[in-house]
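Q: sequence-free structure coming up:
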């Protein structure tokens, strides 16, 4: 598996379509990440916010709002709020995972320290709620507040399920819904809500974001076992070394014989790994067709995302969003 050369096209089209609004979102992000009294806050935030991320989540807010005919200003506030929530979770995740690389750069906790990463993450969560309040929409605040709680819940569930080789695919999807899909679905639903869309359209865009986020995370988990360091922004095999039970491993364990199960219990369950174990893990994943099975699941979730869009207004932005679902899985060649 590797990075398909055509994957950026739908995202580039979306970026071009939303360029004016995204300029305003980026300006608002720079304004609200400032701190008069604690200069470390913008230092840490800028390190991650300006690291070259695609800003997919705020673009989903803008796209959903425009798709539903919105012509106001609140979508700019919401897009910035979503990006702050995302950045805060990344700062916290890197501390929890003891990560050293994010988007191809050293993590904030490595450059500064864990305390700075956690506290700046807290600051960004607070800023996001200020932005939500500025929309004066209780429904939007409820959506993003619920998403924030779901994200935290998913991270705690992942922590408690970590290294447990009996973890099921259902538990994995529940974790993914928390850690990734919750913010995708909140972004698309909030954009529809602020635009005053019909409840059926709001639900359709929620379902689109949910399925897109799950497909996105499955692909990320697959790339960890077959992507390149430059394409995934971290070291290949990090999930294995960090003993994360992602979907390919869960599928391989479910199909394992006694010898393979002992291997997974030693390397993931007990954390006893040597240099040759990653190659062995890859061989087992291929032999048990776990990578192909996980890829099929990612494609199925992408198809669900595209199907949900059928209830949304039929216009060019809808077609770009449908292409985004294909883009997510096209990262696997």
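A: That came in fine, so what should we check first? None of the values given here were measured: they were computed from a predicted structure. Residues are numbered from 1 along each chain as shown.

Q: hey, let's count contacts and neighbours off CA atoms from now on
A: Will do.

Q: give the contact list for residue 65.
A: By C-alpha atoms under 8 Å, 6 or more residues apart in numbering, the contact set of residue 65 is 75, 188, 190, 191, 192, 193, 194, 195.

Q: now do 7 Å
A: 75, 191, 192, 194, 195 (C-alpha atoms under 7 Å, 6 or more residues apart in numbering).

Q: what's the most distant pair in those?
A: 75 and 192 (9.5 Å; C-alpha to C-alpha).

Q: Near residue 191, how many residues? Count them for me, please.
A: When neighbours are defined as other C-alpha atoms under 10 Å, residue 191 has 33 of them.

Q: Ok, residue 229 next?
A: 15.

Q: any idea how far it lies from residue 299?
A: 23 Å (C-alpha to C-alpha, to the nearest Å).

Q: Among the contacts of residue 65, which one sits closest to residue 61?
A: The closest of the contacts of residue 65 to residue 61 turns out to be residue 191 (C-alpha to C-alpha; 4.7 Å).

Q: picking up where we left off before, so which of the contacts of residue 65 sit within helices?
A: 75, 191, 192, 194 (DSSP state H).

Q: would you turn these into TSV with distance to residue 283?
A: Shown next, in TSV, are the ones in helices among the contacts of residue 65 (distance: C-alpha to C-alpha, whole Å):
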residue	distance to residue 283
75	47
191	44
192	45
194	49
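
Q: Looking at these, which is nearest residue 204?
A: residue 192 (9.5 Å).

Q: which outside residues touch the helix or strand containing residue 323?
A: Element membership of residue 323, judged by DSSP states H and E, is helix 316-330. Contact with helix 316-330 is made by 4, 7, 10-11, 14, 63, 67, 212, 215-216, 219, 298-299, 302, 305-306, 309, as judged by C-alpha under 7 Å, 6+ apart.

Q: Repeat the analysis, applying 6 Å as the threshold.
A: By C-alpha atoms under 6 Å, 6 or more residues apart in numbering, the list of residues contacting helix 316-330 from outside reads 7, 10, 216, 302, 306.

Q: take a look at this one as well, against the first:
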């Protein structure tokens, strides 16, 4: 074995014997192989499986499925939003229609109230009380304001206003018919119709029995707009048209007293609470020339001295009280706020 230095600075070990041995071995190996021996078959290389694109395809399918699912969810969400929006639109449309209907009903109510108040004003100046229910007009207006957002309530108020207007219109027509006729053909009815504008009626009957006393006439609180004249008293030989006129004034005063209780209660204090004294004062005040005592001539040498009333006249202060009382009677229209 020998060694030498390599020019590059490495160390090379030379072994001639080893090299010769290696050459000899290779020669022997070549000699051992027969020249005519067939070559061993060589297996073709097994193809490699391409798994990469399969994985990519799977990921793509999954991504597509996820995308489709997300798209479906978004579409469902959009549909839900559109449905909610459509519901809101429909609700707003219903509310608009309801508001239009409510406005129409309010306008109808307003028209009905205007016609009702116009009809009620036709009763102004009539002394007979209780003809127009003022409280009901105020109630209808106040009720309509309280329920101004309730279409059904406004409609009910309209129906009530129309019904009341029809009632008042009928009362007006009946009064005009009453004032234009004279079913009893008597002076009593003529006077009462004129004083009451047809809103007070006259009945010639058994007033003594009705009133429970011997009277020429009376007014019952159960029917305060009807003057009852005693038929027997009307047939007395001294009963002149003038006396009948004064009696009618007296009885009509009772109609006014009973149909206007509040102002009457205040005025009665000037007459010691006596309704008859106050009624006599009414006749004395409003029938020119009237007195409580009369001499009725039935021939050139015969006469009747007749006292009509309750024997008490009234002074100027009492007549002033009576005038104030009379100015407060009947219906007085007032603005009706809605």
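A: That came through, no problem. None of the values given here were measured: they were computed from a predicted structure.

Q: Would you pull the TM-score for this pair?
A: The TM-score (TM-score structural alignment, normalised by the length of the first structure) is 0.28; 154 aligned residues with a C-alpha RMSD of 6.4 Å.

Q: picking that back up, pick out whichever of the ones in helices among the contacts of residue 65 of the first structure sits closest to residue 42 of the first structure.
A: Comparing those against residue 42 of the first structure with C-alpha to C-alpha places residue 75 closest, at 23.4 Å.

Q: Count the neighbours of that closest one for me.
A: Residue 75 of the first structure has 30 neighbours, counted by other C-alpha under 10 Å.

Q: Quick check: which element contains the residue nearest to it when sequence neighbours are not counted?
A: Setting aside the residues directly before and after it, residue 75 of the first structure is nearest to residue 62 in space (C-alpha to C-alpha, 6 or more residues apart in numbering), at 6.0 Å. Counting by DSSP H and E, the element that carries residue 62 of the first structure is helix 56-67.

Q: tell me the SS of the nearest residue to residue 228 of the second structure once chain neighbours are set aside?
A: Nearest non-adjacent residue to residue 228 of the second structure, counting by C-alpha to C-alpha, 6+ apart: residue 203, 4.9 Å away. Recorded secondary structure, residue 203 of the second structure: strand (DSSP: H, G, I helix; E, B strand; the rest coil).

Q: which residues of the stretch 51-200 of the first structure fall in strands?
A: Chain-ordered strands for the stretch 51-200 of the first structure, with DSSP state E, counting those that start in this stretch as the definition, fall at 101-102, 105-106.

Q: which secondary structure elements does the helix or strand that contains residue 12 of the second structure contact?
A: Assigned by DSSP H and E, residue 12 of the second structure falls within strand 11-14. Counting contacts by 3 or more C-alpha pairs under 6 Å, 6 or more residues apart in numbering; DSSP states H and E, strand 11-14 of the second structure packs against strand 2-5.

Q: buried stuff in whichever strand or helix holds residue 276 of the second structure?
A: Using DSSP H and E, residue 276 of the second structure sits in helix 275-286. Buried residues in helix 275-286 of the second structure, counted by 16 or more other C-alpha atoms under 10 Å: 275, 276, 277, 278, 279, 280, 281, 282, 283, 284, 285.

Q: And the residue nearest to residue 24 of the first structure when sequence neighbours are not counted, how close does it get to residue 129 of the first structure?
A: Nearest non-adjacent residue to residue 24 of the first structure, counting by C-alpha to C-alpha, 6+ apart: residue 76, 7.0 Å away. Note on residue 76 of the first structure: its distance to residue 129 of the first structure, by C-alpha to C-alpha, is 14 Å.

Q: which of these two has more neighbours?
A: The neighbour comparison of residue 76 of the first structure against residue 129 (other C-alpha under 10 Å) goes to residue 76, with 25 against 18.

Q: coming back round to it: want to throw the strands of the stretch 51-200 of the first structure into JSON lines with mean neighbour count and distance to residue 42 of the first structure?
A: Below are the strands of the stretch 51-200 of the first structure laid out as JSON lines (neighbours: other C-alpha atoms under 10 Å; distance: least, C-alpha to C-alpha, whole Å):
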{"stretch": "strand 101-102", "mean neighbour count": "18", "distance to residue 42 of the first structure": "18"}
{"stretch": "strand 105-106", "mean neighbour count": "14", "distance to residue 42 of the first structure": "17"}
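
Q: Relative to residue 254 of the first structure, which of those strands is closest?
A: Using C-alpha to C-alpha, the nearest of these to residue 254 of the first structure is strand 101-102, at 30.7 Å.

Q: helices and strands around that closest one, which ones?
A: The contact analysis (3+ C-alpha pairs under 6 Å, 6+ apart) places strand 101-102 of the first structure against no helix or strand.

Q: How far off centre is it?
A: Centroid separation for strand 101-102 of the first structure versus its chain: 15 Å, with C-alpha atoms, centre = their mean, to the nearest Å.

Q: again, but for stretch 213-231 of the first structure
A: Chain-centre distance of stretch 213-231 of the first structure: 11 Å, with C-alpha atoms, centre = their mean.

Q: distance between the ends of it?
A: 18 Å.

Q: Strands of the stretch 101-250 of the second structure, residue ranges please.
A: Taking DSSP E, counting those that start in this stretch as the criterion, the stretch 101-250 of the second structure contains strands spanning 201-205, 217-218, 226-230.

Q: mind checking which of these is nearest residue 252 of the second structure?
A: strand 226-230 (7.0 Å).

Q: Now do the same contact list for residue 175 of the first structure.
A: Residue 175 of the first structure neighbours (C-alpha under 6 Å, 6+ apart): 154, 158.

Q: any idea how far it is from residue 251 of the first structure?
A: Counting by C-alpha to C-alpha - residue 175 of the first structure and residue 251 of the first structure are separated by 16 Å.

Q: can you check residue 239 of the first structure too?
A: 15 Å.

Q: what's the answer for residue 211 of the first structure, then?
A: Going from residue 211 of the first structure to residue 251 of the first structure by C-alpha to C-alpha gives 20 Å.

Q: What of residue 32 of the first structure?
A: Going from residue 32 of the first structure to residue 251 of the first structure by C-alpha to C-alpha gives 43 Å.

Q: same deal with residue 191 of the first structure?
A: Residue 191 of the first structure sits 35 Å away from residue 251 of the first structure, taking C-alpha to C-alpha as the criterion.

Q: sorry, back to before: and the following helix or strand past the helix holding residue 276 of the second structure, what does it pack against?
A: For helix 275-286 of the second structure, the following helix or strand on the C-terminal side (DSSP H and E) is strand 293-297. If you count contacts as 3+ C-alpha pairs under 6 Å, 6+ apart, strand 293-297 of the second structure packs onto strand 303-307.

Q: what does the strand it packs on rub up against?
A: If you take C-alpha under 6 Å, 6+ apart as the criterion, strand 303-307 of the second structure is touched by 292, 293, 294, 295, 296, 297.

Q: which residue packs closest to residue 252 of the first structure, ignoring adjacent ones?
A: Closest residue to residue 252 of the first structure apart from its sequence neighbours, by C-alpha to C-alpha, 6+ apart: residue 290 at 5.3 Å.
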